[in-house]
Each structure stands twice: as structure tokens, then as C-alpha cells.
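Undergrad: Pasted the sequence and its predicted model underneath.
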Amino acid sequence: MQLLGHLPAMSAAEVKARIARAREASKVWRRSSFSQRRKLLRILLKFIVENTETICRVSARDSGKPLLDAIVGEVVVTCEKIHWLCKEGERYLRPESRSSGIMSFYKAARVEYIPLGVVGAIVPWNYPFHNVLNPLTAALFAGNALVIKVSEHASWSTGYYGRMISSALAAAGAPSDLVQIVTGYGEAGNALVTGGVDKVIFVGSTQVGKLVMRAAADTLTPVVLELGGKDAFIVTEDADLDQVVQISLKAAYLNCGQNCAGGERFFVHDKVYDKFLERVTPLIRNLRQGNPLGPQPVDCGAMCMPGLAEKVHGLVEDAVARGALLLAGGKLRSASEAGGQFYPPTLLADVRPGMKIWEEEVFGPVMSVVRWSTDDEVVALANDCPFGLGSSVFAGSQRRARAIASRLEAGMSAINDFGTTYMCQSLPFGGVKHSGFDRFAGIEGLRGLCVPKSVCEDRFPLLMKSSIPPPWEFPVKSNAVAFGRSLVAMFYGPGLIYQAAGLAALLHCLVFPGAHGKTARGAGKSKAA
């Protein structure tokens, strides 16, 4: 284990002070133009493009991932998000006209998207660069300030990333306190949730997500929970194995399997089950693992969090003890022996219900392969899981793949590919069941960083203004109820005859207002009786 440096474990008081500073900055930034917000993002984008290798090396040192995984998982997705925000973000935050309904035909209705104020985010260690820039770019583009707590297992890199952010804010003329980075442990995280932010975005485990939700309940702070995943990767008998094999390896072993939306359960049709295993087994056995910053390229890096390799190994041992076949990897070495926190790329076949690995999120480099025969069977197997984040379906017929995907209990589905829903930054990211709720990213995530304010006003104020109809003015007239019944029939009657009758009754109320008095008094006596 290499010591990279020291950072403060912030107290609750320190976190709340940073929220207060962000609050003051947000009062200025909420009035910023979209042009200025785009300027800020383009400054960040220029820096990222010009410093890609340094960003990746910093991420690799802090999290143990190979440089290629850093390019794909840290840089590319961040650049894509910034590109989307600059190109389309303003369109979805501009006031949006809505229909005003039939009775309010003379009104103009719209939704205005008002910045929340201060957004709080708690992010994990698996992607230390993207996990900061992802909420930052969206929150700031929506006109908010951001207070973000990074994981205690990947805080060192925020020194470099924080300097980048501060320089970009200064270059764009934005308030210097607009982004606050919080470091520390549970006390700091709890203070962020309860310290007065306007919304919390939490990315992490289901267990901690429940704690965040409980803490937020006391102040009725809304939360976005992006939690664990155990994504299904389905391969039909007519899928293109040449395509599937390499994509399956990326799905299982990208970032050493430390992905919330990584492939964990690989459902392969019985007719190509053996052929699939024959193709992937030698590739997995020959994957190179080691120091991502060493002299030789590696395919898999290290496990970032202490104890995770042991946890993954326990799931593998349980599966083997219950009948799974270990075809690659599965050997745990001590950190001193292996030269770091490594767990080898592992392949398990014949995985089935009843094993711990069937239920629990692995979050490590394990491909668990399951055999199936019918579409109904694979849908049932895939849905037999407490999680529901992403999914992938591969089939020779795209129509069949869509049909299978439509039945999966998941927040996202990629057809004949893996992870592409996240590359399409216009799409929301999130899951169902124990994978959480609400969404970040996409149009829904961007608008979720605002208060959707309903506004209604006169469409033609010089010609037509709202006023209380005479029968309804205080004191209420004797024909008030009859007038109301006539309005309902005229506007909502099922067909022209009903509507014409309603119009006639309405005119009668206005021309002969006294004719309804006796009826109204009689109706009142009947109800009283």
C-alpha cells in the first residue's frame, strides 16, 4: 500500500460552513446566463482534452484502474456529457409551454425550471474523476452550486481535480465558492445530507443509500439514489458470438468489475453455451493484471477498496461449493504477495439460484455464466434478482432482442451492445428495486436539478381577463349551482348534443337568474333533511 498524502476528515461544522458558502455563491450563479454556463463547461472540456493522459494517470493512481479504462470510464463519458449539455441543455431548461385545458382556453400555461440552489452529492471511489464532474457539470449548468463529498477511498485525486475546477470557475467569471469538495467519513456525509442542501444525489451501495434516505427524511430533503446493480447480459442462440465475446469481457472486467452497471450475470442460450465458454475461457485466463502505471500494459488493475478482494473471493468459494464450475481465476493472494489489492479475472459456469453470488452484488472481476433454453425462462431468471439497474440483450433478430428487453425489470437496456445507454447522455440513468430510484443524467436528470414551477397567465390580457362569474360572486346567487352544472355540461359533455344543452342552460341562467332560486332553495332543504 502506497501512501499518497493526507486530507482532512471534515467535521459536521466544517461541512455546514461549506454549504453556507455554496449557498451565497448560488445566489449569484442562479442569475447567470446560459452563455456563461456554456463558457464554463467549454473551459473544462478544453482542459480535459489537453490533459487527458494526466487525468487518467491521476485516476489510475487513486483507484487502481488501467489507463484505457480511465479513458473510457472517466474521460470519454465526461466529454460526452459536457458536449450534450452545451448543445442541448438550454433547450430543456427553457420555459416550456403546456396546454391550458378547455375551460381555461384564454390562458397561457408553462413550466419554468428554477435552479434548486445548492445540490449535495455523495459519490463513490470507482471513478474519481467522472464521479465528481458528472454531478458538477449538470448542477452548474442548471444554475446551482454543488457541495460534493468524495469517497475516503479515493480522495487524493481531488487535489488535482479541485485545482482544475477552481481555475475553470475563475476563467469563466463564476463565484469561487460555487463548488465545495468535502472529504472525510460518515460524519461528513451525514452533515451533507442534513446540513441544508436542497437535494442530495447519492451514488453507492444499497445499504448506505438506505441510511442516506433515513437521514434526509428528517428535513424532507429530496434524494436521488443510484445504488447497486447486478446487470443481466443475455445471449440468444443466434447472436453474433464474434461480437459478443469481446463485449462480454468488457462488460465483466472493465475497471476490474467495479461498476454499478457492469455485467454480472451472463445468461447464454443452451445451444451456444459450450461454444461461448470455449471462446471466453482462454481469453480470460490470459488477461494481464498488475500495476496500471507500470512499464507494461495491463488488462485489469486492482481492487480499490480494502477488503473487497476477500469479499469477492468468498462469493466465488460459496458458488464453487454449491456446484459452480471454476474455469478461470478464483485464486486469492495476499496484498503483500500480489503486490497490491488484486483479485484475478474469474470465470464461473453453471451458476444457479441458491448461491450467494446469485443474490449479492459482486462488484469485482467475476463473470457468472447461466444456461437457459426459452425466452420466458431467461426473462424469469434475469428478473429473479433484488437489483434492476442495467441490462443487455444480444440476438440475431433485433426485434426479438427488444421483446426480451421490454420484459426485464431494469432501468436501462442496451440492444446488441453493452453500456451504450450511458454514452447517450440525453437518456436518464437509474434503476428499479434495490438499485434505487429517480434519475441523474439525461433530460430527466437535468430537470431534476430544478424546481418545476407552474405558471399561468392571461393569453390576451387586453381582450380577456379572469373574473368571477356574476352567479358566483359573494354573496352567492340563487342560480350559482345551476350555472356550474351548465358549465360542466357545455365544456365536458360527451358529444355536441350534451354541450349544446349545456350552453342553452347556461344562457337561461344568465337571462333568467331568478328562475333557479326556488329549485336551489329546495335542493338545499333536501340535503339538510
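TA: Sure thing, it's come through.
Undergrad: Please make it C-alpha for all contacts and neighbour counts, starting now.
TA: Fine.
Undergrad: Outside of the helix or strand hosting V200 itself, list whatever touches it.
TA: Per DSSP states H and E: V200 is located in strand 199-203. Identification of contacts with strand 199-203 by CA atoms under 8 Å, 6 or more residues apart in numbering yields 116, 118-124, 193, 209, 212, 221-227, 449.
Undergrad: Check it against this one:
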Amino acid sequence: MFINGEWVESNSGRIRNIINPYNQEVIATVTEGDENDAKAAISAARKAFNQSDWPTIPAIERGKVVHKIADLIERDREELAELESLDTGKTVEESRGDMDDIAGVFRYYAEMVDKEGGEIINSPIPNSTSKIVREPVGVCAQITPWNYPLLQASWKLAPALAAGNTLVMKPSEITPLTSIKVFELMEEAGVPGGVVSLVLGPGNSVGAELASNDDVDLISFTGGLETGKKIMQAASSNMKKLALELGGKNPNVVFADTDFETAVDQAMNAVFFHAGQVCSAGTRLIVEESIHDQFVDALVDRVKNIRLGNGFNESTQMGPLISESHLNKVIHYVEKGKQEGVSVAVGGGRPDDPELQDGFFYLPTVLTNCTTDMRVVQDEGFGPVITVEKFTTEEQAIWLANDSIYGLSGGVFTNDIAKAERCVAKMRMGTVWINDVNLYFPQAPWGGYKQSGIGRELGKTGLEEYQETKHIYRNLKPEPLNWFK
């Protein structure tokens, strides 16, 4: 762990083996902290915020350090990509793309921060000035998920550092390797000791301390809904600022007038990248009735050909799930769907290939005859499973798309642009794609409506999450009011 500028073991001496989800081999052994380590890191972050120059140096100087981190990520791109694939099981080609995106996030905030200093507003009072400035929030706690360990970390680290905060990060205990590496790179880039700390360990000790500790000013969490609710409750102890991204059950609406082959291809891209372990995965396919059967047949034909395997093999298109416990959750999720009356068009179980038996693999699965009253349609399965619903009218399509407690993202496929615009105007989601899926970039905000979370990452708003807004009023001609005589 990295605490107060030093690499340290945990106070307890506990360790954790990190497992390759492809074959269950131990790929690393790391120290495992607890609430005492979290307290030490928070104390270091508070001291650094109160006493170091980091929060007050010119933003352009912080930007140079953040740029340097991007340089080092690009330099070590291949090593980082290999670590990410070992940790998560995803294809190394996906991980290489992630590293490019991660460097881009750091560069985006390095460039932005000195251009977002505040504004002068017109004061309605004579002989006065009024301006708005933005200042760092303070000590930020950041908890990242296992599905995109370093990508999600970059969405939090880059704006927090650029804005002048100090921070403590807790990565998922099962995928810490790239987080450890990027903290090495931040040290190399010249981030001062105490400004950034990395604490490894489980959520029920390290995460709970970060959420409840009164020396933490903001907590940013990406993960499951139930954990997010607990963090929200714990954060009320001192009214921490909250940034929560809590997943989704994302609809992908396909109209009959769409480009058929493109829509089929994108329906696959929406859910089978990284074995469906993506918060914005388009796991709800909602297809116009007139093309439903033809669309499902075409989809099934292609899904049958998805190549499972080791993420380091160039021929592999989809890797394993992250862990045995998560595999069991996906199995239970599909079995529940069968009990509810869905039909399994393809997949629905583990692969027979002997070479895949040691890994946490689940077959790409298409479930049909689905309706919104089914748990399999409402719950976030977080695996390579897609449910198919049908609709007959535009109004019904919109209603189905919105029939969820989540509101992270959605897609609309149609060649009728007016229809597409009508749909997206009524779809209650933070991001809606037209004739595409799962695209994101640093310039655009990311986050959800409803129970998909609070706040936004990326974009200008992603920086503002890590800033406080202060109004400064100046009387240029002070004189007594003589109100009280």
C-alpha cells in the first residue's frame, strides 16, 4: 500500500492472493489492510491538504504533473494492459484500448483545470464586485470496481488531482494490480507524499472507514446499488459530498426501419464485451415486433460463433467472468429467468470445452419471451446475458425502456432521425446513443438518472464534482449603513 509517500505493509500483516480468472492460478500476493490503515491514509491526506502546497499551487503547475502521469501511462502501456488482463480476464486488446483511454482522461483534465478558474458576475449593488471561484473540496475517498479497475480509477484520480485535492483510493480487493502500478507512476511523476494514498482491503473495513470518517470531505464510489446505499447512509455523518455510479439495466431499442445488420452487430457489442461485465452493457434488447423473429435468429447465429478463451490469445473474443462467486450469481440469474418462463435461444450454461473448465466462463446467452415484470429483465445480471422484449408502437418502446429503477444509459436504432430524437427526449437516462452503443470519451459527462447514481464523472462536470464553488463579494466604497442608531 502507498500511504503518506511510502510503500508499506498492512498493520495487521494479512495478505491476499490475486487469482487469474482464466485458470484460477495465483498471479500475485498483496498486503491487505483494514480500517486502521484507512485511518492512517486519511490522516496523511488531511495533513497534506492543510499543510502542503498542492491545493494552492497554480493550476497550470498541477496540470503539468497530471500530464506527466499520462506520459508514464503511455510509456508503460503494454505492462499495464497485461496486468489488467491478468487481473480481470478480459482480452489484452481490450486492455490496450483502455490504457489509451486512461491516458486521454489524464490529459483532458490536465488541459482543462487552468481554464476553469471561475467567473466575474455583474453585481446589482453599486460600487462593488462579485466573482465566483472554484476551490478543491479537500480530502477525497475513492472506491473503484473490479470490472474496469484502472479506467474507473482514472475517472476519479485525474480530476481530483487536477483540482488540487488530496485523496485515498481503495481499489477492488480482487483486482488491485494496475492500481498499484499507477500509484508507482504518480510517485514517479512527482505527486507529493501524502497527496495520494492507496489502501488495499475489503469494503466492510477499508471502504466502511472511508465512507464514515469525518475527515473525509467527498466520497466517490462506483459499484453495486446496495453498497451505494450503505455508503450514502454512512456519508451522512458529516454530510460528505457524494458521487455515486451504481450500475444500470440498459435498454437497446431497435426499430424496424434501422439498418438491420448494423443493429444486430451493435446488439452483440452492447453486451458481450468483457463478458457483459460493464455497467452500461445493453442487456435489455427491445425489438419492434415486425422484425423480432428475424432479428433474434440473426443474433443467435452470430452469438454461437463468439470465441471464448484466454485473453492473451489473439483469437479470443470473450474472456471469463471475474470470480467463482460472480459466476454463480450469473448462473442463478439465468436459472431464475427460466423459472419465470423465458426461453433460452442460445447459451444458458457453462461451456463444454475442456480447456475452459478451470476458468470462470459462462456461455454468451440470449433469453427470449421476456417481459418487464420478470426479475431477469429488471435485475442487473452483469454477465454475458441479453434479454429480448418486443414492442409494436413508439410509445410502447419508450415506456418499456423507462420501466426500470435504473437510468444509466440506453440506445435507439432507427433511420428516422425525428423518431430517434423523440425517443431520446423521453428516455430517462444519463447517456443515450443513437445508432451506436457504449461509446464514451473524456469530454462528455457520465452518470445516471434514478437509482443509477448521483453526480457525474468525465466532462466539465467531472471536474466540478471535485470543486467547491465560492462567491466573493467586495464592497469598493465601504461606509456605515446607520441602520442601528
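TA: Great, that's in hand. These numbers come from a predicted model, not from an experiment.
Undergrad: among the contacts of strand 199-203 of structure 1, which are in strands?
TA: Members of these lying in strands (criterion: DSSP state E): 118-122, 223-226.
Undergrad: K470 of structure 2: neighbour count?
TA: Per other CA atoms under 10 Å, the neighbour tally for K470 of structure 2 reads 12.
Undergrad: do the same with A13 of structure 1
TA: Other residues close to A13 of structure 1 by other CA under 10 Å number 13.
Undergrad: can I assume it sits in a strand?
TA: No - A13 of structure 1 is assigned helix when assessed by DSSP: H, G, I helix; E, B strand; the rest coil, not a strand.
Undergrad: what's near enough to touch it?
TA: A191.
Undergrad: so what corresponds to it in structure 2?
TA: Aligned counterpart of A13 of structure 1 in structure 2: N36 (TM-score structural alignment).
Undergrad: A321 of structure 1 too?
TA: So A321 of structure 1 corresponds to Q339, using TM-score structural alignment.
Undergrad: That match: helix or strand, and which one exactly?
TA: Short version, using DSSP H and E: Q339 of structure 2 is in helix 324-340.
Undergrad: So which residues make contact with that helix?
TA: So helix 324-340 of structure 2 is contacted by 321, 344, 348-349, 360-362, 374-376, 381-383 (CA under 8 Å, 6+ apart).
Undergrad: Check the secondary structure at the equivalent of C385 of structure 1 over in structure 2 for me.
TA: Aligned counterpart of C385 of structure 1 in structure 2: S404 (TM-score structural alignment). At S404 of structure 2 the chain is in coil, as set by three-state DSSP.
Undergrad: Please report how far S404 of structure 2 lies from D436 of structure 2.
TA: 21 Å (CA to CA, to the nearest Å).
Undergrad: Likewise for E184 of structure 2?
TA: E184 of structure 2 is 37 Å from D436 of structure 2, by CA to CA.
Undergrad: who has more neighbours, the two?
TA: More crowded of E184 of structure 2 and D436, by other CA under 10 Å: D436, with 18 against 15.
Undergrad: That one matches what in structure 1?
TA: So D436 of structure 2 corresponds to D417, using TM-score structural alignment.
Undergrad: Quick check: its match touching S391?
TA: No - assessed by CA atoms under 8 Å, D417 of structure 1 is found out of contact with S391, at 9.5 Å.
Undergrad: quick revisit: average offset between the helix holding Q339 of structure 2 and structure 1?
TA: Here the mean offset of helix 324-340 of structure 2 against structure 1 after fitting is 2.1 Å, by mean CA distance after the TM-score superposition for structure 1.
Undergrad: next structured bit after that helix?
TA: Next along from helix 324-340 of structure 2, by DSSP H and E: strand 343-346.
Undergrad: Could you tell me which other helices and strands that following strand packs against?
TA: Strand 343-346 of structure 2 sits against helix 289-303, strand 365-368, with contacts defined as 3 or more CA pairs under 8 Å, 6 or more residues apart in numbering; DSSP states H and E.
Undergrad: could you pull out the strands for the stretch 151-300 of structure 2?
TA: For the stretch 151-300 of structure 2, applying DSSP state E, counting those that start in this stretch gives strands covering 166-170, 196-198, 218-222, 241-245, 251-254, 284-288.
Undergrad: Of the ones you listed, which is nearest Y473 of structure 2?
TA: Of all the strands of the stretch 151-300 of structure 2, it is strand 241-245 that lies closest to Y473 of structure 2, at 24.8 Å by CA to CA.
Undergrad: quick one: contacts of that closest one?
TA: 217-223, 228, 232, 235, 447-448, 452-456, 465.
Undergrad: Tally up the residues packed near the equivalent of L308 of structure 1 over in structure 2, please.
TA: Alignment note (TM-score structural alignment): L308 of structure 1 maps to H326 of structure 2. For H326 of structure 2, the tally of surrounding residues (other CA under 10 Å) stands at 15.
Undergrad: ok, H326 of structure 2 to A48 of structure 2 distance?
TA: Here H326 of structure 2 is placed at a distance of 38 Å from A48 of structure 2 (CA to CA).
Undergrad: need the contact list for the most centrally placed residue in structure 2.
TA: Central residue of structure 2 (CA atoms, centre = their mean): Q152, 4.7 Å from the mean position. Shown in contact with Q152 of structure 2 (CA under 8 Å, 6+ apart): 144-145, 222.
Undergrad: D62 of structure 1 too?
TA: Residues near D62 of structure 1 by CA under 8 Å, 6+ apart: 128, 154-157.
Undergrad: one more time with 10 Å, if that's ok
TA: D62 of structure 1 makes contacts with 4, 56, 125-129, 153-158, 304, as judged by CA atoms under 10 Å, 6 or more residues apart in numbering.
Undergrad: what's the counterpart of it in structure 2?
TA: Match for D62 of structure 1 (TM-score structural alignment): D87.
Undergrad: before we move on, back to that, what's the local residue count around the nearest residue to the match of D436 of structure 2 once chain neighbours are set aside?
TA: Excluding its sequence neighbours, the residue lying closest to D417 of structure 1 (CA to CA, 6 or more residues apart in numbering) is S392, at 6.4 Å. Per other CA under 10 Å, the neighbour tally for S392 of structure 1 reads 27.
Undergrad: Next, the mean deviation of the helix or strand containing S392 of structure 1 compared to structure 2.
TA: For S392 of structure 1, the host element (DSSP H and E) is strand 391-394. Once superposed with structure 2, the aligned residues differ from strand 391-394 of structure 1 by a mean of 1.3 Å; criterion: mean CA distance after the TM-score superposition for structure 1.
Undergrad: Any buried residues in that strand, and which?
TA: 391-394 (16 or more other CA atoms under 10 Å).
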